[in-house]
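> Sequence plus the predicted model coming up.
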Amino acid sequence: MPGRPVRLPAPADDATSRAVTAGLDALRAEVELPVTYPADALAEAGSAARRAPDAPHAPGERADRTDVPFVTIDPPGSTDLDQAVHVERRGSGWRVRYAIADVAAFVAPGGALDGETHRRGMTCYSPDGRVPLHPTVLSEGAASLLADEVRPAALWSIDLDADGEPVDVHVERALVRSRAQLSYEQVQERLDAGTADDLLRGLADVGTLREARERERGGASLDVPEQEVVRSDDGTFGLRFRATLPVEGWNAQISLLTGIVAARLMLDAGAGVVRTLPPADPKDVARLRRTATALGIDWPDALPYPDLLARLDSHIGAHAAFLREATTLFRGAGYRAFGTDGPPVPAGDDAEHAAIRAPYAHVTAPLRRLVDRYGTEVCLAAVAGRDVPDWVLAALPELPGTMMRTGRRVSAFDRGALDLVEAVVLEPRVGATFTGVVVDTDEPRDGRARGAVQLRDPAVVAPVTSDAALALGGSLDVRLDEVSVAHRRVMFVAV
């Protein structure tokens, strides 16, 4: 799913905020991020937003599911709401309903708006806002699953057995109405306090079951610490590592479940686009085992990798170093499109996402990611027994390249934005000494050891050099030696 954005907590007109804004403007220009929408695309979006929620489909084609009490669960302040969820008991198992914003109801194939979404590929989040895939009149208005609003959706209904495995799946066009917009923190507080309703308790139960099934498959979810920008009472900026709440993992499992069943529908239909990741190189796995030994992490030969991850705590220095190293196993992610007149239907490892250990497709974030609109249309056609629309088949061959190209642009902006905020936060503290943990090592150059150090306060991961060898996972006192806001760079030296 799209990464968690780094946000400034509140707008301000001070020197620090102006430096961040200027730096972000320069970064957007540097990575060629499309900021303004063409007038014709905006006009199309405005016209689509004014249509009735069941247009352009024929009366009766869209089922009325407004009686289902969906809720949305997102970071606080989110307005581009792709998903609404409902979970209930069904015999000894469960029924999961997942309503996904029906973007195809608003974007005409081949139009100016459609062309602009292909140029953007995905929403780019920034500390000072967002550059949306779709104009905000849609992404934060008419197409967003906002509370107490009737909205068109692609509604997934997935029945699970007592172990959390899918036994039946259906997807249809529907009208839905979310009852509440909740934050992760609100849901976790209710679950912890015992005041959560049946829906939220069901989400926790199903999420826990799906996490267990993921580990059994050999899938892996990494709890790598996330950096978050904060502002203190005196107006100064800081950075901290944000702890991931259990409900975020459970909610993510609903999205993963939907992506897994969607991929199976596409593969059976012989058309679609799946998310792929090649298996880890055995040499990389062996290296990671040596890293665990060096860090004092007990990884018995008989313990599966996913079960090891479940035992780690990213707040422990050695564990944080290991988790950063573990991300190197998941390189080479991409997309693979296939259709009736295109490449053959993938099978085996070619169809599988190695981190999920199952075929997987993106269908749950169409407001923020282009490919999801096309995957959803394939699944709707497959379940209804109809041919996949021609406009979908025509676009499939180009989608992997479009998503990879725009994904690299967004990733470059994300990394640059975080580097910028780190530089702005640290600029007044050049010469100060900090204590951190070595989370990466590199080949020495010019007779000096090189690597990366993770500080806890402020929450920074930055390059470090040392006259002595760096011990991965070891505690290290470092001095802030250099900061360049213009180049978005900080450098530490060991002391």
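That came through, no problem. Numbers count the residues shown, from 1 in each chain.
> rest of the way, CA atoms for contacts and neighbours
Will do.
> tally of neighbours for the nearest residue to V224 once chain neighbours are set aside?
Leaving aside its chain neighbours, V224 sits nearest to L323 (6.0 Å; criterion: C-alpha to C-alpha, 6 or more residues apart in numbering). Residues lying near L323 (other C-alpha atoms under 10 Å) number 22.
> ok, now the one 4 residues further on?
Number of residues near T327 (other C-alpha under 10 Å) recorded here: 11.
> check contacts around H170.
For H170, the contact set (C-alpha atoms under 8 Å, 6 or more residues apart in numbering) comprises 156-158, 383.
> For the residues you listed, pick the one with the most neighbours.
W156 (24 neighbours).
> Was I right to think that one contacts E172?
Yes - in terms of C-alpha atoms under 8 Å, W156 counts as a neighbour of E172; the distance is 6.8 Å.
> let's bring in a second model and compare:
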Amino acid sequence: MDTTDGAALDFAGVRAEFDLPTQFPPAALAEAELAVTDRDHLVGAREDATGLPLVTIDPPGSKDLDQALYVEQRPDGFRLHYAIADLGTFVQPGGALDVEVRQRGQTIYLPDGNVPLHPPILSEGAASLLPGQVRPSALWTIDLDKDGEPTNIRVRRALVKSIAQFDYDSVQATIDAGNPHPSVAALPALGRLRREHAVRRGAVELQLPEQEVVTNGNGRWTLTLRPRNNVDAWNAEMSLLTGMSAASLMVQAGIGVLRTLPEPDEGAVEWLRRSARSLGIEWPRTDTVSVMLAGLDPRSPESLALYMDATRLLRGAGYTAFDGSLPELTTHAGLGAAYAHVTAPLRRLVDRFGAEICLAVSADQPVPDWVRASLPELPKLMGSSDSLASKVDRACLDQAEAWVLAGRAGHEFDAVVLRAEANSAEVFLTDPPVIAKCAGEGLSEGGRIRVRLLAADTVKRKVSFEKVEMQ
């Protein structure tokens, strides 16, 4: 897709506005460096699983590699080996680094560089599952039957060594060509089964366009749409499977921290049905929201509008910690299952605690006291960091949109109406890929319209459009 270059600027304004940290405190860095040099002391006894042919699948150029996998197809089904970076090896409870990462909550990603949760010596070095390197991990082994249903779950501390680092497109190309790497040859079969399970569970997947801000190599910025291929979706299913397995261990043991979302009320679903009817989308009464959404053509403007409306069903997600008795809500309505974050500890605080709980439960050992003591504060810490990450992401997109459109006031563009209100709407431009507000009357969701750029303010990060009235 052709895109328009932005100005030769960086995102320092966004960093300053949200007071993002620029460095780690010296004491935290010193602890990280000591954890690397004295790792043998911190690691302790663990299984040697370096013979497993694990591989990583991440965006090109990634260095903070949380997960490595190996999918086996067996006579009775499948076996997923899923190694997760073990931050419990490197972060001492109550130390200066622990204090700092609790304040950060998660890695914040900006187009011109991230604000890491952990010092790069860990997140891009000693803790990252880089190829050819022996690394400590929480190694999950999940056996599944021929229908893709888990039959046995085990997690333990292990030493692993990834044999290759892949990206989504390269893996997809080998699968399409019929010569996938042996470690992922069974991924399509298991991935498809898990996608089918997701629909039956009632998982809500919204295939909205995902904007991405990228450099064109000379200090200028451009907007693109991030493509999502089958490997991306199948790989995500492996992570979700592990997170659901973690949740099952936590629920069984009566201790954990879950990612939860209440079921939408009937009024919200009926409202979505009315929206579907207004868009001309057929939705049989016998079909769930999940089945209906899975059957839509994501390229259709009507589908895009309904996906946007369906985001209403996913509001209110949070974290629920418990110890001793199960909370009233243990499931995530958007996934149709109980789910826990454990697969991204390099980038998300809560995963380290989730891993420690699962390791203890799987080994029939007590959950460490420092983990139990931390459970009550985790939902608030994660909620705050989630909110900050969302605001930073939106600000970066707003900035890039303003840069891309600067100097083009009066230009006209083709757009699709995503969400309509009285005398205004949220519209999606395909070229450049911008989502913005548009003024005008008679705007209907799913409609294709022509819009005119009124202004692009690069200081306030605001763009505004008006509907072009056809003569």
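Cool, got the structure. Keep in mind it's a predicted model, so treat the numbers as computed, not measured.
> Let's see which of the contacts of H170 of the first structure end up in helices.
V383 (DSSP state H).
> Can you redo the contacts of H170 of the first structure as TSV, where the extra columns are distance to T36 of the first structure?
Output for those, formatted as TSV (distance: C-alpha to C-alpha, whole Å):
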residue	distance to T36 of the first structure
W156	34
S157	37
I158	39
V383	38
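> So R201 of the second structure is in contact with A337, correct?
Yes - taking contacts as C-alpha under 8 Å, R201 of the second structure lies within contact range of A337: 7.2 Å.
> center of the second structure, which residue is that?
Centroid-nearest residue in the second structure: A236, 8.6 Å away (criterion: C-alpha atoms, centre = their mean).
> what do we get in the first structure for that one?
Under the alignment (TM-score structural alignment), A236 of the second structure pairs with A252 of the first structure.
> wait, is the residue nearest to the centre of the second structure part of a helix?
Yes - counting by DSSP: H, G, I helix; E, B strand; the rest coil, A236 of the second structure falls inside a helix.
> any idea how far it lies from H41 of the second structure?
34 Å (C-alpha to C-alpha, to the nearest Å).
> again with A363 of the second structure
Remark: distance between A363 of the second structure and H41 of the second structure (C-alpha to C-alpha) = 21 Å.
> what's the helix ranked longest in the first structure aligned against in the second structure?
For the first structure, the helix that runs over the most residues, judged by DSSP H, is helix 399-426. Alignment of helix 399-426 of the first structure against the second structure: residues 378-405, by TM-score structural alignment.
> can you give me the strands for the stretch 351-471 of the second structure?
Taking DSSP state E, counting those that start in this stretch, the strands of the stretch 351-471 of the second structure run over residues 412-421, 424-430, 433-439, 448-457, 462-467.
> Of these, give the one that comes closest to L97 of the second structure.
strand 462-467 (37.8 Å; C-alpha to C-alpha).
> Give me the range in the first structure that that closest one lines up against.
Using TM-score structural alignment, strand 462-467 of the second structure lines up with residues 489-494 of the first structure.
> what does stretch 124-133 of the second structure give?
Stretch 124-133 of the second structure maps onto residues 140-149 of the first structure, going by TM-score structural alignment.
> Could you pull out the buried residues of that stretch?
For stretch 140-149 of the first structure, a neighbour-count test (16 or more other C-alpha atoms under 10 Å) marks 140-147, 149 as buried.
> Make CSV from the residues you listed and add distance to D298 of the first structure and secondary structure to it.
Rendered in CSV, the data for these read as follows (distance: C-alpha to C-alpha, whole Å; DSSP: H, G, I helix; E, B strand; the rest coil):
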residue, distance to D298 of the first structure, secondary structure
E140, 47, helix
G141, 50, helix
A142, 52, helix
A143, 49, coil
S144, 46, coil
L145, 45, coil
L146, 46, coil
A147, 47, strand
E149, 51, coil
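> helix or strand for the aligned residue in the first structure for Q165 of the second structure, which one?
When the first structure is aligned by TM-score structural alignment, Q165 of the second structure is paired with Q181. Following DSSP states H and E, the helix or strand that holds Q181 of the first structure is strand 166-183.
> Then A246 of the second structure?
Here A246 of the second structure sits within helix 230-253, counting by DSSP H and E.
> same check, this time on A321 of the second structure
strand 318-323.
> and the aligned residue in the first structure for C358 of the second structure, how many neighbours does it have?
Structural correspondence for C358 of the second structure with respect to the first structure (TM-score structural alignment): C379. C379 of the first structure has 29 neighbouring residues, counting by other C-alpha under 10 Å.
> do A263 of the first structure as well
A263 of the first structure has 27 nearby residues by other C-alpha under 10 Å.
> before we move on, what about the one 5 residues further on?
Number of residues near D268 of the first structure (other C-alpha under 10 Å) recorded here: 12.
> So what does it match up with in the second structure?
That one, D268 of the first structure, aligns with Q252 by TM-score structural alignment.
> Repeat that for P56 of the first structure.
So P56 of the first structure corresponds to L42, using TM-score structural alignment.
> again, but for T72 of the first structure
For T72 of the first structure, the aligned position in the second structure is occupied by T56, per TM-score structural alignment.
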